[in-house]
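Novice: only geometry, no sequence info:
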């Protein structure tokens, strides 16, 4: 085979170089479209944000090839704290953090935001009625919704976390930012984590080995912790199996009184006050939900998530309700094909009544909020399958996120 002439070699080299440069330019152009990811955090002076920043900048949430810019949004009174937080975030010297900045001007909020994380808004003074507290959420969400519509990127993903009126705020944001309603979700993993930890202590195992605990209803209020699908893996007992082998949680807890009293009461207290919902748990719940949203949830696992109801499981349409889902392909799918998880009409009414009333009060269509009162002791309705917790959210009007 005759050797390639010098001129031909030069020509081929130039063509290869040109193709390589063109490919690199295309890669850089594509990178410019998605990098850095603009992440906005509201009420950023809250303790949850302090714990959230190191997780977001670790590369675990958005992936090792994604740089992010963090924008900390809060009111003018928090400016000094935000400045300090910016410096601490910069000190991390994270290769995934391109920039971090503070914003106290509402009109600038959420500019080109790809991700918006809503933490609990501050309570600067005690609100004297539950109704005033609820109506204040509508005012705030109306402001935030208009800013999202005006400033956010077309592909923005919005996640609502915290311990105060989570479902209500998610619903109101959907109303006031209608173009992005399909991409707004509420975090329920905090309650799920508390339930798993309590079960793990009882079973003398680790919380990460407990899967498929379902949180139904109002994440920060009248919810229902369902153990009918709950499993424990690698449980040390006479029956042992490979890593994928699991056993039903309810078959291993023989103390039904504990399940229906102590367990229920501990979760009821948690959702009623939120006092144990510290910055670490809030940050981890938000970050894990975001990670699942971007990269998918573990195959085969049930995840609890607050989403807009379309009538699944007999839930009234148009309210944000925590239900079982899985994340895949950058979105979530409600697991309507699960067997034997029907919810009685009485329990459904108990869970939905407060959510519907909260929304009506927030919108000025109802003057007084009346917490739902059951005529029977729901804790005794089914001792082995479902576990109720209840709360009227009054405590949430008296405490702020991470500032007490």
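Specialist: Thanks, I have it. Computed from a predicted model, the values in this text were never measured in an experiment. Numbering: from 1, shown residues only.
Novice: CA atoms for contacts and neighbours, from now on please.
Specialist: Noted.
Novice: What residues of the strand or helix carrying residue 131 count as buried?
Specialist: Taking DSSP states H and E as the criterion, residue 131 maps to helix 130-151. Going by neighbour count (16 or more other CA atoms under 10 Å), the buried part of helix 130-151 is 130-131, 133-135, 137-138, 141-151.
Novice: helices and strands around it, which ones?
Specialist: When contacts are defined as 3 or more CA pairs under 8 Å, 6 or more residues apart in numbering; DSSP states H and E, helix 130-151 sits against helix 166-176, helix 345-362.
Novice: Could you tell me the angle between that helix and helix 345-362?
Specialist: Here helix 130-151 runs at 70 degrees with respect to helix 345-362, directions being taken by axes from the mean of the first three to the mean of the last three CA atoms, to 10 degrees.
Novice: next one: helix 130-151 to chain centre, how far?
Specialist: A distance of 19 Å separates the centroid of the chain from that of helix 130-151, by CA atoms, centre = their mean, to the nearest Å.
Novice: here's the one I want to compare it with:
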């Protein structure tokens, strides 16, 4: 697949010729893609110098044409100006341009008028629309890239007219971040107000109304030592303490923050709570939806049904550490057993299985192995299921589900189930009118109490690193 970028002064006739030539290629070649960047004349020099300096190119005229290396990755390949692009198209595709200079100048004048109008509209738009400011950390993760299109849809933020997307990755390469920005803009979704990219904390979390925290310092190397893990945890703690302080000082008082990932999920969320004292703690949550979905998939495989046929699974404890998968409320639909009913008929999973040993041992182990298996095969975190879990929590937070829909969510559980007040644990909850409520009609027996105490002790030890 070929993807070209054409950039030029809005009033440049050669830029107009390059645009028309690219349009001809697009009509002739189904896999040919092009992204146009029209720059106002008084901004062109600064834009060109900045782009060439970032990429190590030398070019001093309009237009600037380069090819994105879609398959290989890495920075783009500079082609040059219009004549270079024309030669390239003639040699590789057998397509040329016969546009006269008069026609090109007319189109260039139209381009300038259009670009000037767009610039004026961009300046005017902020005064007309108050966007929802969504910040995502760890923006170059696969989870973020899967998540972006759904965040710009009505299902994630019903009733929201505009979303300002702010992408932050402190380890991110500037070119990769700009490419992500371009891809998000190329979605051309009406709700998208603007996209900004950041590789430092100078502007982080300004006016944030939603914060999705995806940089979790996960480590996939099997030879990590105790000291390596300790250093990794210390880096994570330092970063999330700073995140908490910045959110406390810069974000909206109604901010909603969701922590997701494969490591230190509860701890990362609790560090935000501790370092953002002016924001209510219930506005910070750690999602266990991914682990909950993986547990449903294991149960479904055991019972020969679809994962969507299994509901009511609960995740207790430390989401990315010592957790307990509880099936006391789990139901199964469409199970082909001795007792059957209509599509709405459900049965208790525990009553059907009647295998306490499998539930308490092998089942718990299979759930933990499932994500490790996906990571080992894909070579990266399980982005699709993580993104789906975040969306499910966001939709609940914005009223998409009723009070009968239960979730597993990490939050502070002050005064509940005899749990420690200072530890953030995953518990079953519902969401009504944008507020989370812990489910109380569950059985927390002595065995589960002991397991939750062990989870709390584990989290306290993580804090002391």
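Specialist: Done, it's in. Computed from a predicted structure; not experimentally measured.
Novice: To residue 227 of the first structure, which of the helices and strands packed on helix 130-151 of the first structure lies closest?
Specialist: Relative to residue 227 of the first structure, the nearest member of those by CA to CA is helix 345-362, separated by 15.1 Å.
Novice: circling back: among the helices and strands packed on helix 130-151 of the first structure, which is the most enclosed?
Specialist: Most buried of those, by mean neighbour count (mean count of other CA atoms under 10 Å): helix 166-176, with a mean of 25.
Novice: What is that one packed up against?
Specialist: Packed against helix 166-176 of the first structure, as judged by 3+ CA pairs under 8 Å, 6+ apart, are the following elements: helix 130-151, strand 157-160, strand 184-187, strand 320-328, helix 345-362.
Novice: residues in the second structure matched by the first one, start to end?
Specialist: So that's helix 130-151 of the first structure. Counting by TM-score structural alignment, helix 130-151 of the first structure lines up with residues 229-250 of the second structure.
Novice: Check what contacts the matching stretch and list those residues.
Specialist: When contacts are defined by CA atoms under 8 Å, 6 or more residues apart in numbering, stretch 229-250 of the second structure is touched by residues 204-208, 216-217, 268, 271-279, 465.
Novice: Please identify the buried residues of the lengthiest helix in the second structure?
Specialist: For the second structure, the helix that runs over the most residues, judged by DSSP state H, is helix 101-128. Of the residues in helix 101-128 of the second structure, those buried under the neighbour-count criterion (16+ other CA under 10 Å) are 104, 105, 107, 108, 109, 111, 112, 115, 116.
Novice: need those residues in a markdown table with distance to residue 400 of the second structure, can you?
Specialist: Compiled in a markdown table, the buried residues of helix 101-128 of the second structure are given as follows (distance: CA to CA, whole Å):
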| residue | distance to residue 400 of the second structure |
| --- | --- |
| 104 | 52 |
| 105 | 53 |
| 107 | 48 |
| 108 | 48 |
| 109 | 48 |
| 111 | 43 |
| 112 | 44 |
| 115 | 39 |
| 116 | 41 |
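Novice: Can you tell me which of the residues you listed comes closest to residue 419 of the second structure?
Specialist: Comparing every one of the buried residues of helix 101-128 of the second structure with residue 419 of the second structure (CA to CA), the shortest separation belongs to residue 115, at 59.8 Å.
Novice: that older thread, what about the helices and strands packed on helix 130-151 of the first structure, which gets the closest to residue 209 of the first structure?
Specialist: Taking CA to CA, helix 166-176 is the member of those nearest to residue 209 of the first structure, at 27.1 Å.
Novice: dump the residue contacts of the aligned residue in the first structure for residue 407 of the second structure.
Specialist: For residue 407 of the second structure, the aligned residue in the first structure is residue 303 (criterion: TM-score structural alignment). Taking CA under 8 Å, 6+ apart as the contact definition, residue 303 of the first structure lies against 189, 212, 213, 214, 297, 324, 325, 326.
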